[in-house]
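Participant: sequence unknown, structure follows:
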């Protein structure tokens, strides 16, 4: 069996952060409160898949991962997320923008 590195085995902070401060991002998954978000019940949905936000700060966790504090405009929640849970809206490849067509213009209006 080949030795394949898992996501959690990679030391992300050995490389520059994937996202920049102020960058528009979209959530790739639903995020529920794991107990670290004050004022909300454990298990309550904080971020919906496809929700748009902005990177407000970049920190690290366990001297291994970047944690992006993302402020989601619709819900008003500021949530710490890993890069694998996010996708950029500001630096999409040209071929993706072409596939999006008119939706790309709608994304620009969110700036």
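Facilitator: Here it is on my side, so go on. Note that the structure is a prediction, hence the values are computed from the model and not measured.

Participant: Could you use CA atoms for every contact and neighbour count after this?
Facilitator: Noted.

Participant: what's near enough to touch the residue most central in space within the chain?
Facilitator: The C-alpha lying nearest the average C-alpha coordinate of the chain belongs to residue 86 (C-alpha atoms, centre = their mean; 2.9 Å). By C-alpha atoms under 8 Å, 6 or more residues apart in numbering, the contact set of residue 86 is 25, 26, 27, 28.

Participant: try it against this one:
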């Protein structure tokens, strides 16, 4: 087994990293690192003799997290997926209409149900008041950024 990354390499996580119960001070399932975030490899080791686990220091959050190789890509590799992810609360920047009738007003909050929709990962499936909509990324912002 040969590691794909080494000390000092800058890497990007391709999926949200949540606490699996091994991070003290964080609730199980709590989001630790958003997908698309970059960090630096501190070291690596083996888990159960068949998985390489990389210790990644995410400078923005000043957090060190263990990541599997399949969750990482080189930071300089193109990253096309949007930053929104499943479960995020989002706010619309524009009204959304169905057959010319406004179904969601600008400023309403919904929740991401699916990501990476479309050819370029540029739209999301979002629920607003129990209804599902396919919404372009350009029409959404994280609710916490909008407040």
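Facilitator: Structure received. Predicted model only: the values in this text are computed from it and were never measured.

Participant: cool, now which of the contacts of residue 86 of structure 1 survive the switch to structure 2?
Facilitator: Here is what carries over to structure 2 from these, by both residues aligned by TM-score structural alignment, their matches' C-alpha atoms under 8 Å: 25, 26, 27, 28.

Participant: so the helix or strand where residue 103 of structure 2 lies aligns onto which residues of structure 1?
Facilitator: Per DSSP states H and E, residue 103 of structure 2 falls inside strand 101-104. The alignment of strand 101-104 of structure 2 onto structure 1 (TM-score structural alignment) covers no residues at all.

Participant: Give me the helices and strands touching the following helix or strand past that strand, please.
Facilitator: On the C-terminal side of strand 101-104 of structure 2, the closest following helix or strand by DSSP H and E is strand 109-117. In terms of contacts (3 or more C-alpha pairs under 8 Å, 6 or more residues apart in numbering; DSSP states H and E), strand 109-117 of structure 2 is packed against strand 89-92, strand 123-128.

Participant: So which of those is nearest residue 142 of structure 2?
Facilitator: Closest approach to residue 142 of structure 2 among those (C-alpha to C-alpha): strand 89-92, 4.4 Å.
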